[in-house]
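Participant: Sequence and predicted structure below; questions after.
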Amino acid sequence: MQGSSGISGFFCIDKPRGWTSSDVVAVLRGALSKSVGYKVKVGHMGTLDPMATGVLPVAAGKATRLFDVLMNKSKGYAARMAFGYETDTLDIEGEVSERTDILPTVAQIKAAITGFTGEIEQIPPIYSAKSVGGVKAYKLARSGAEIQMRPVKVNIFSLTLDSVNGGKNYDDADKVSEIAFTVECGGGTYIRSLCRDIALACGSLGTMTELKRTYSGCFTLENAVGIEEAKANPQANIIPVITALSGIYDIEELAQNDIKKFTNGIPVRTARADGDVLVTIDGKEYAVAHCSGGIMKARINLW
């Protein structure tokens, strides 16, 4: 959306394999800044590994202020993993670090995945953007430094086995070399770590071989565009903030006589139930606010 204070909104990119999330941001920043005639702040809303494909939300302008509220939204993935070996990066693009002849049965896999739903502890990969002492872990790993990654708590809402050894009729498989599964999870979950842990729970080793993010919060594959399409016509592919957030928050139109108080950080009265809302003025996004006990106060300003 182009307003008096500049363009603001989101791209929903279907990231191709081989691109880093930063690559995508750099291309969009350049294309959008050239299109509008001034430098626009652009940032992605959750890293996708280079080998992964699928939904990468990218914010532009004041929409970048919404990073914290959108990063915690649920995400969906379709993944594939192989059993029998593990790599240093926990995906197929890494160097094989260990092998085993032990392959799990379907029964073992089904039993194992039941233990990976709800709130669980997970150790992030050493080759990740996780910060270790203020430095990204993958930079330390590439330098040869020994890294001790600390477990973190993540939420996995659902984990579904989709296919075994390339097929869906798998109840009698007693040696499984690969599986495909879908997962819905909270922010901060590493699917590479999940693949490793599923294999270990089965007494084997495992490595992620494919990953596609199917959605991230309100951003889905259905409304995603390719990077080349977005680059060619960036302004036409910007999703307005109000369009994106209306599927997450109720909308509260701010009364004219409350604008000055609200803008100055003074709480105003509201009939809304407790929780966050998207505040608008004349139908345009103005802030994300928190309502509590009949009082509404700005949480993130978009003015």
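Facilitator: Nice, thanks for sending it over.

Participant: alpha carbons only for contacts and neighbour counts from here, please
Facilitator: Will do.

Participant: Tell me the spacing between Arg80 and Thr220.
Facilitator: Separation of Arg80 from Thr220 (Cα to Cα, to the nearest Å): 20 Å.

Participant: More neighbours: those two, which one.
Facilitator: More crowded of Arg80 and Thr220, by other Cα atoms under 10 Å: Arg80, with 23 against 20.

Participant: also this one, for the comparison:
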Amino acid sequence: MNGILNVLKPPGMTSFDVVAYLRGILKMKKIGHTGTLDPGAAGVLPICTGKATKAIEYLTDKDKVYRAELLLGVSTDTQDAYGKVINTLEVKASHDEIERAIKSFEGSYSQLPPMYSAIKMNGKKLYELARSGIEVERTPRDVKIHFIDILNITGNRIVFDVGCSKGTYIRTLCSDIGDRLGCGGHMAFLVRMKAGSFDLENALTLEEIKEMAREGTFEKMLTGIDVVFKDYDRISLNEKDKNRFLNGGFVGLSEGKFTPAQKIRVYDHDGAFLALGETVSDRNGKLNLKVDKLFI
């Protein structure tokens, strides 16, 4: 059972809780999630099973889309609704000022990772230090906000959709928006709408997965591993080239079709996905295909 499962994570569970639950009902050990979703958040959580776990590193790099509610005027130590309130201020900003402040975050911006996060420093996760009352200096990271679509502003509550690069903390974005408006703020709720090519519309609840596992139809809900690389060019190999490729040998490529250092989806002549390949030039300048990562 090798593939990717589009799970609808419920609020109140950690991403690891979801993995542990699925290991139990699917009777599989080789399962892993593709990027932590806050325990209080819900939404899309792609889960890799079997050989698809080799693709986790590629899935975590994908862009995400979230729907969030920002509550202005109330700051918490965790930057979300589950933390302790540390400050309250009157919201004096107008509707237009709120809109301008939110939209000003579109594009690249330097974001300081929150203390309540799974980032490790000197072997310790930041949230472990935070729970012990320790705050350490963190290095800001460049993230990219592709878009922010404001859906509703009602008083000091704002609902918006945001598309962003990997590593973006939406609760920190909410806190930063509040700081820019001079009143503070925190993330009241969060739903992940999309992660790479996986979206909320097709996500399965844990109850649905449990029922399919009981009926023995689990494999039907798995997405093929190669969907992770759908934006790459593909190539199919005949039996001879396939054997050479899988044994670590170079396979010659047609001139003009590919470029050096290009990643390519590799299939056998029956259409079965084999690997992610990479193009390399030999000493004579001829372009060849070699294995980058096998998925069989």
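Facilitator: In hand now; what should we look at? The structure displayed is predicted, hence computed values, not measured ones.

Participant: how much space between the corresponding residue of structure 1 for Lys124 of structure 2 and His44 of structure 1?
Facilitator: With TM-score structural alignment as the criterion, Lys124 of structure 2 lines up with Val135 in structure 1. As judged by Cα to Cα, Val135 of structure 1 and His44 of structure 1 stand 19 Å apart.

Participant: The two: who's more crowded?
Facilitator: Taking other Cα under 10 Å, Val135 of structure 1 and His44 do not tie; His44 has more neighbours (22 against 11).

Participant: what's around the aligned partner of Gln148 of structure 1 in structure 2, how many residues?
Facilitator: Matched to structure 2 by TM-score structural alignment, Gln148 of structure 1 sits across from Glu137. Per other Cα under 10 Å, the neighbour tally for Glu137 of structure 2 reads 9.

Participant: what does Gly83 of structure 2 give?
Facilitator: Gly83 of structure 2 has 13 nearby residues by other Cα under 10 Å.

Participant: Might you report the residue contacts of it?
Facilitator: Thr76, Asp77 (Cα atoms under 8 Å, 6 or more residues apart in numbering).

Participant: How about the secondary structure of it?
Facilitator: In three-state terms, and counting by DSSP: H, G, I helix; E, B strand; the rest coil, Gly83 of structure 2 is coil.

Participant: residue range for stretch 159-168 of structure 2 in structure 1?
Facilitator: Counting by TM-score structural alignment, stretch 159-168 of structure 2 sits on residues 180-189 of structure 1.

Participant: What of stretch 70-81 of structure 2?
Facilitator: Taken onto structure 1 by TM-score structural alignment, stretch 70-81 of structure 2 occupies residues 81-92 there.

Participant: Also stretch 94-101 of structure 2?
Facilitator: Going by TM-score structural alignment, stretch 94-101 of structure 2 sits over residues 105-112 in structure 1.

Participant: quick one: buried residues of the matching stretch?
Facilitator: Buried residues in stretch 105-112 of structure 1, counted by 16 or more other Cα atoms under 10 Å: Thr105, Val106, Gln108, Ile109, Ala112.

Participant: From Lys212 of structure 1, how far off is the corresponding residue of structure 1 for Val44 of structure 2?
Facilitator: By TM-score structural alignment, Val44 of structure 2 lines up with Val55 in structure 1. Distance check for Val55 of structure 1 against Lys212 of structure 1: by Cα to Cα, it reads 8 Å.

Participant: Alright, I will stop here.
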